[in-house]
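Asker: Show me the folded form of this:
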Amino acid sequence: MSKKEEYEQKTEQLLEPIIQEYNFELVDVEYVKEGSNWYLRAFIDKEGGITVDDCEAVSRQLSDLLDEKDFIPDAYILEVSSPGLGRQLKKEKDFARSIDKEVEIKLYKAINKQKEYIGFLVDYDNEKFTIELEDESTIDIPRSNVALIRLAFDF
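Answerer: Coordinates of the predicted model:
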């Protein structure tokens, strides 16, 4: 397990009781370097959407726990926020919640000369995603070929 994965996993463990206390959902945790700064980001959600006050409450409690446990030696910036409209779907619960919703899938390698598909997620398993296209046909897309899958949104 890499340092990045270890920090993300330990942070998730610290977050779980906080998230349960507020009846929120932990969407994702990421530890990333952008420019010269490290960021520890926690994405949370709830029915009806997350507010700034929700993020602040979780951030304060998490910050105290991170200071106490002190398992990340690097200087980093802590951010707690909503996952946003265009968030990437990563976990099984994300896929289950997105059945019958419109998704955008970007591929590593083209299928039928296309590297991007938009359609309704009708099924998924460990091997593939099945989406229904605009013409009502379906296509199976191997998970190993998926660079990104997220909910589609129109402006």
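Asker: contacts, neighbours, all on C-alpha from now
Answerer: Noted.
Asker: and residue 81, what does it touch?
Answerer: 41-44, 50, 52, 55 (Cα atoms under 8 Å, 6 or more residues apart in numbering).
Asker: contacting residues around the longest helix seen in the chain?
Answerer: Using DSSP state H to define each element, the chain has its longest helix at helix 3-22. Under the contact criterion Cα under 8 Å, 6+ apart, helix 3-22 has outside partners 25-26, 29-32, 58, 61-62, 65-66, 71-72.
Asker: do stretch 57-74 as well
Answerer: Applying Cα under 8 Å, 6+ apart, the external contacts of stretch 57-74 come out as 7, 11, 14-15, 18-19, 38, 78-80.
Asker: Another sequence for comparison is provided below:
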Amino acid sequence: MRAPDRVINLIRPTVEGLGYEFVGAEYHPARRQGLLRIYIDSPEGVEVDDCARVSHQVSGVLDVEDPIPGEYTLEVSSPGLDRPVFEWSDFERFAGEQARIRLRGLINGRRKLQGRLVGLQGDTVVIEEDGEQVAVSLTDIDRAFIELEP
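Answerer: Below you'll find the model as predicted:
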């Protein structure tokens, strides 16, 4: 689940100030200890030292501002080869790449789509699946991933 906007607004400037792309953040609340996962990227790739550097800086901001009640684990990661989509503009940015889309409900009897991403047309994502273009409203998308080639 996407992290709350107040959390994103606190950590984005820190990540970008360190020279990394802020890809997005997820927050998974739990009874005992939640999980805040931050995804970062850079043109040179992301190494463990990069994640540690961002984690250290973001921890300081979160400790001072305390935007999340209770205990949680902070995790910093690269988006990996299955890059989660946090910003709708990513559908345009990664046009031509393979994508997986999980829908909020059934559309034409299906909950999942997988194929080549054609792009974003207004508030609709177009994906080519088995030679046919399928258009899906952004509001119907629950989760999406861009499958980047290694």
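Asker: Kindly provide the distance from the residue of the second structure most remote from its centre to residue 117 of the second structure.
Answerer: Centroid-distance maximum for the second structure: residue 131 at 27.1 Å, with Cα atoms, centre = their mean. The gap separating residue 131 of the second structure from residue 117 of the second structure is 12 Å, by Cα to Cα, to the nearest Å.
Asker: who touches the strand ranked longest in the second structure?
Answerer: Looking across the second structure with DSSP state E, the single longest strand is strand 110-121. Outside of strand 110-121 of the second structure, the residues that reach it under the criterion Cα under 8 Å, 6+ apart are 89, 91-105, 125-130.
Asker: In strands only, show me those.
Answerer: Using DSSP E, these in strands are 98-105, 125-129.
Asker: Mind checking which of these are buried?
Answerer: 98-103, 125-129 (16 or more other Cα atoms under 10 Å).
Asker: For the longest strand of the second structure, which residues meet the burial criterion?
Answerer: 112-120.
Asker: before we move on, what about stretch 1-12 of the second structure?
Answerer: Here stretch 1-12 of the second structure shows 3, 7-8, 11-12 as buried, counting by 16+ other Cα under 10 Å.
Asker: Average offset of the longest helix seen in the second structure relative to the first structure?
Answerer: The single longest helix within the second structure, with elements called by DSSP H, is helix 48-65. Superposed on the first structure, helix 48-65 of the second structure shows a mean distance of 1.0 Å to its aligned residues (mean Cα distance after the TM-score superposition for the first structure).
Asker: Residue range in the first structure corresponding to that helix, please.
Answerer: Taking TM-score structural alignment as the measure, the first structure aligns residues 52-69 with helix 48-65 of the second structure.
Asker: Please point out which parts of the matching stretch sit buried.
Answerer: Result for stretch 52-69 of the first structure [16+ other Cα under 10 Å]: buried residues 54-55, 58-59, 62, 66.
Asker: If anything else comes up later, I'll come back, but that's it for now.
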